[in-house]
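K.L.:
When you get a sec, could you give me coordinates for this:
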Amino acid sequence: MSKISIIVAVAENGAIGKDQRLLWHLPNDLKLFKMLTTGHTIIMGRNTFESLPNGALPNRQNIVITSNRNRTYPGVSIAHSLPEALELCQDEEEAFIIGGSMVYNEALQFADTLYLTRVYHRFEDADTFFPDIDFSAWQMIKDEMHPVDEKHLYPYTFFTFERKKA
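P.N.:
Predicted structure coming up:
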């Protein structure tokens, strides 16, 4: 089985979105996302996929989880559960879970790595949240703090966590 990674940007209050959109624009976070996921498989729920402005993300195998047995999208593999999605990429080196909250909630229990961008702001009008993380199960292996600048309205930190070995 491939390494299962979660990649997410989360506000201080756990917010990750509103109306199927991100709550912030952080160009460096988008660059990190692209760098880490290019050449790998990305797994997402239907709402996350439908929020992408141009459909399937290029240079990645896109897998969309949907309960609708008739749903198809150009350039996308369809799965009807997270285990089925993971079966489709078992020969991959690393598969990335990219959202939304229900998929994150299910994947959090068995992911190997967590790439977490912490956005230092509270978005009170959010309607989508990342599940609570039991950080006692994770070891931080990297953190990189970034202040506000001309392209980033909020300070943020890139964290990488690996699941602690039992």
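
K.L.:
going forward, measure contacts and count neighbours with C-alpha atoms only.
P.N.:
OK.

K.L.:
Name the residues of stretch 29-41 that are buried.
P.N.:
Neighbour counts using 16 or more other Cα atoms under 10 Å place 29, 33, 37, 39-41 of stretch 29-41 among the buried residues.

K.L.:
can you give me how far it is from the chain middle?
P.N.:
Mean C-alpha position of stretch 29-41 versus that of the full chain (Cα atoms, centre = their mean, to the nearest Å) differs by 10 Å.

K.L.:
related to what we said a few turns ago, nearest to Y115 among the buried residues of stretch 29-41?
P.N.:
F33 (9.1 Å; Cα to Cα).

K.L.:
sec struct for that closest one, please.
P.N.:
Under DSSP: H, G, I helix; E, B strand; the rest coil, F33 falls in the helix class.

K.L.:
ok, it - contacts?
P.N.:
I7 (Cα atoms under 8 Å, 6 or more residues apart in numbering).

K.L.:
And for F129?
P.N.:
F129 touches 10, 14-17, 101, counting by Cα under 8 Å, 6+ apart.

K.L.:
likewise Q139?
P.N.:
By Cα under 8 Å, 6+ apart, the neighbours of Q139 are 161-164.

K.L.:
To compare against the first, here's the next sequence to fold:
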Amino acid sequence: MILSLIAAVDDSLGLGFENDLLWKNKEDLAFFKQHTNNKVCIMGRKTYESIGSPLKGRINIVLTSDKTYNPHPNALVRHNLSEVLHEFRNVPELVCIGGEQLYTTLLPLADRLYLTKVHHTFSQVDTHFPTIDEDEWSEYFYKQGTEKSKYKYTFHVYSRKAN
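P.N.:
Got it, this is the predicted structure:
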């Protein structure tokens, strides 16, 4: 199984504010869909609640410590990350879509990163992506964003370097 993380970050690795993304962009949404469709997606409870419903065309896993949490019949609720990694060990790719706590926990285990970099620093940010040690990663995909937007942005895909 390949363990991937996907996120859109600003120049300070900001992810969101008050349980919402810092920006919305059709081309970024297409990048997200391209790399999550037909895959198993794991997310924290707050991320799931910010989306509001299960993502179509994906297996949605919501990780929460709340044993009574029951969001939607099409979302699988799990309470233990190790069990999730074991349960889905035979899928081709498991993609973490957030939030901050889950990114921080999974980054040391991740094989691949899909990042949209928004070339701006937002003033109101309360969640961040963890710092990436660039010595551990190789960029193998880069694309300049083309949609007219207030901020320039780029798409990147990284794979973890072999030890």
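
K.L.:
pretty sure L116 of the first structure contacts T160?
P.N.:
Yes - contact criterion Cα atoms under 8 Å: L116 of the first structure and T160 qualify, at 6.3 Å.

K.L.:
Would you check that V157 of the second structure makes contact with Y114?
P.N.:
Yes - using Cα under 8 Å, V157 of the second structure is in contact with Y114, at 4.6 Å.

K.L.:
in what helix or strand does Y140 of the second structure lie?
P.N.:
Here Y140 of the second structure, judged by DSSP states H and E, is contained in strand 137-144.

K.L.:
who's in contact with the next helix or strand after that strand?
P.N.:
Once the chain leaves strand 137-144 of the second structure, the next helix or strand it forms, by DSSP H and E, is strand 153-160. Residues outside strand 153-160 of the second structure that contact it (Cα under 8 Å, 6+ apart): 110-119, 136-145.

K.L.:
hmm, 6 Å instead?
P.N.:
111-119, 136-145 (Cα atoms under 6 Å, 6 or more residues apart in numbering).

K.L.:
just the buried members of these?
P.N.:
Buried by 16+ other Cα under 10 Å: 111-118, 137, 145, out of the contacts of strand 153-160 of the second structure.

K.L.:
Could you pull out the strands in the first structure for me?
P.N.:
For the first structure, the strands defined by DSSP state E occupy 3-11, 15-17, 41-45, 61-65, 76-79, 94-97, 113-119, 128-129, 138-146, 156-163.

K.L.:
still on that earlier bit, L86 of the first structure: which of the contacts of F129 of the first structure is nearest?
P.N.:
Nearest member of the contacts of F129 of the first structure to L86 of the first structure, counting by Cα to Cα, is S101, at 17.2 Å.

K.L.:
how many other residues sit next to that closest one?
P.N.:
20 (other Cα atoms under 10 Å).

K.L.:
and it, what does it touch?
P.N.:
Neighbours of S101 of the first structure in contact, by Cα under 6 Å, 6+ apart: F130.

K.L.:
again, only this time at 10 Å
P.N.:
Counting by Cα atoms under 10 Å, 6 or more residues apart in numbering, S101 of the first structure touches 15-17, 44-45, 47-48, 107, 128-131.
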